[in-house]
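> Whatever this is, show me its structure:
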Amino acid sequence: MEMINFAKEIFNIEIEELKRVRDKISNEMMVAVKMILESKGKVVITGIGKSGIIGKKIAATMASTGTYAVFMNSAEGLHGDLGIISPKDVVIAISNSGNSDEVISIIPSVKKIGAKLIAMTGNPNSRLGVASDVVLNIGVEKEACPMNLAPTCSTTATLVMGDALSIILTKERGFKPENFAVYHPGGSLGRRLLMKVKDVMHKESALPILPIGSDVDSIILTMTNKRLGVVCIVQDDEMVGIITEGDIRRALKRREKFFDLKAEDIMTRNFIFVGEEIMAMDAMELMENRESQISVLPVLKGREVIGVVRIHDLLNVVGK
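Next comes the predicted model:
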């Protein structure tokens, strides 16, 4: 219990320090946002040590949410990496003390290059703070470390300030989920927002297609062999109806005539279909958000059947 209570105490300390930093947010944030939005270049985030690690995360967040951003280790900047900075860029320098040697040492070059400089520091009156065009104050009163030495509250405050800046920029740019998905094609969100019906549909030889005059034997055999739970009925190369497993079960009620029935006797003529360019997520919504859910959709180009998509196929890529 002692360790659990101590863990909670650390959380409480960091939360309180975050509140203090939150209350310091001023018009400087607006100036920083405007500076970045008006920039014709990129955002270069720099720092050293723990601040550098946080800087990498902030750069990654910005890059994935519509702001062209990269990270440059301040020490590496002293040995040639300053070449990535152009006069059109905005540099965000992170140093809690505002006096980190490596960060301070690159300021003259940043100024000479002509880039704008935003400081994230806990000491606005530091050498970094004074040299910067804008200061975002991340100053905390204490660290969560009992010795008040290990960067804890200060790095958390820096991270949250970076998140605030990044997300404000995202909002101001009108960044949308589909934009986010472009930068995350391998993730579940990317699959949900980028995948189209044509990417998951069954096509060509896998398609269960029969002419309108087909008998029940042919329909059942095709449905069994193709294993999609549906048969598309065509006339003159145009789809005119669909037969599902449910249609077969309903037709069985007419047992005495069942094997005399033709496709046109049991097919559904007013069927739901989609085009190949519709988003997979939209197709799944069309299948589910209705009074009577459907599990299979034909995919048409004009009136020609070019594919079949099942709810199972969509769930595999879109998920819930």
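> contacts, neighbours, all on C-alpha from now
Will do.
> Tell me how far the nearest residue to residue 319 once chain neighbours are set aside lies from residue 158.
In this structure, residue 319 finds its nearest non-sequential neighbour in residue 192, 7.5 Å apart by Cα to Cα, 6 or more residues apart in numbering. Residue 192 sits at a distance of 32 Å from residue 158 (criterion: Cα to Cα, to the nearest Å).
> Kindly report the same for residue 83.
Residue 83 is 26 Å from residue 158, where distance means Cα to Cα.
> Would you do the same for the sequence below? I want to compare the two.
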Amino acid sequence: MVDHAKLLGTARRVITDEADGLRKLSDGLGDSFVKAVELLLEAKGRIIVSGMGKSGHIARKIAATLASTGTPAQFVHPAEASHGDLGMLTRNDVVLVLSNSGETPELADVVAYTRRFQIPMIGVASRPDSTLIKQADIGLLLPQVEEACGIGVVPTTSTTMTLALGDALAVALMEHRAFTPENFRDFHPGGKLGARLSRVRDLMHTGDALPLVTATTPMQDTLLVISQKGFGVVGVIDDDGRLVGIVTDGDLRRHMDGLLDRTAGQVMTAAPTTVRPNALAEEAVALMNARTITCLFALDPDISGKAQGILHIHDCLRAGVV
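Down below sits the predicted model:
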């Protein structure tokens, strides 16, 4: 029989041990962390991240996080580096090397190459007297804590701390550069996250696709525009091209008697709900849901008040914005 209480106890102990390691890591941060961030900011090339084994997996994630937050970065496997990939390193780069012990033999060629060609190197290890920390231009020390595995050999707490340290570096760089959600979307256009960060302007229809008529347009012609454009609505503009109203299915029903004897201006709903082109598509969906509508004209009243596009709820659904 599986001892449920024992399993839960083990899980809680592991998480507690790793949380303690993270607290000690946080408490131990100091000038070396600041110097490391400054060095990374000065890099004219990329951040090359390297590590072996479990540290290599963490290095890959750190490189990916840096790259997606505005700091060009690349993972280089130390074994492949010894067989030609050292050529990826240039004097414009900064190398970030991860090794809990600081003595990983597979990293020797990477370290030696950076020293030979004066390539700045940041070392991350838990032993201040290790080769990696001694050779590094800047050493970031991990607290010497027990691994959470219970037998002291499985990388658990150490890899968690290294990952958190990498995140801390990436976020510090990101905040210094005033990195925005829109910048993040530029690097991450795919998937659910990319969809959530889509802007109205990325999804809206523009130009000839816009269903627009003037206030004096007869309803017979207005109905043709609604049918041809396929949005189920039509925007009504004034003589200067500013959006002043909208004709919806509800407006048609309310004016059914004598509809064809009226103009668009007589049937329209004035001052319709609109959205700015640079608003998040997610905000537009929330607005449509709140107003129980399916379309929004996009306009920037600070520019001209002219309709720059139209967004349909189906556009958002197709893009994965829900």
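> Looking at residue 83 and residue 158 of structure 1, which one has more neighbours?
residue 158 (29 against 10; other Cα atoms under 10 Å).
> My guess is the residue nearest to residue 319 of structure 1 contacts residue 318. True?
Yes - using Cα atoms under 8 Å, residue 192 of structure 1 makes contact with residue 318 at a distance of 4.6 Å.
> where do the helices sit along the stretch 51-200 of structure 2?
Counting by DSSP state H, counting those that start in this stretch, one finds helices in the stretch 51-200 of structure 2 at the ranges 54-68, 78-81, 108-116, 131-135, 157-176, 181-187, 191-196, 200-203.
> matching residues in structure 1 for the fifth one?
Using TM-score structural alignment, the residues of structure 1 aligned to helix 157-176 of structure 2 are 153-172.
> Tell me roughly how far the matching stretch lies from structure 2 on average.
Stretch 153-172 of structure 1 differs from its equivalent in structure 2 by a mean of 0.8 Å after superposition (mean Cα distance after the TM-score superposition for structure 1).
> Please identify the buried residues of that stretch?
153-163, 165-167, 169-170 (16 or more other Cα atoms under 10 Å).
> thinking again about what came up before, shared neighbours of residue 192 and residue 318 of structure 1, which are they?
The contact sets of residue 192 of structure 1 and residue 318 overlap at 280-281 (Cα atoms under 8 Å, 6 or more residues apart in numbering).
> Spit out the contact partners of residue 127 of structure 2.
Residue 127 of structure 2 makes contact with 100-102, 133, 141-142, 144, according to Cα under 8 Å, 6+ apart.
> what about the spatially closest residue to residue 262 of structure 1 that is not a sequence neighbour, distance to residue 240 of structure 1?
Of all residues beyond its chain neighbours, the one nearest residue 262 of structure 1 is residue 215 (4.5 Å), with distances taken as Cα to Cα, 6+ apart. Distance, residue 215 of structure 1 to residue 240 of structure 1, using Cα to Cα: 16 Å.
> and the two? which has more neighbours close in?
Each of residue 215 of structure 1 and residue 240 has its neighbours counted (other Cα under 10 Å); residue 240 has more, 21 against 18.
> Could you measure from the more buried one over to residue 137 of structure 1?
For residue 240 of structure 1, the distance to residue 137 of structure 1 - Cα to Cα - is 68 Å.
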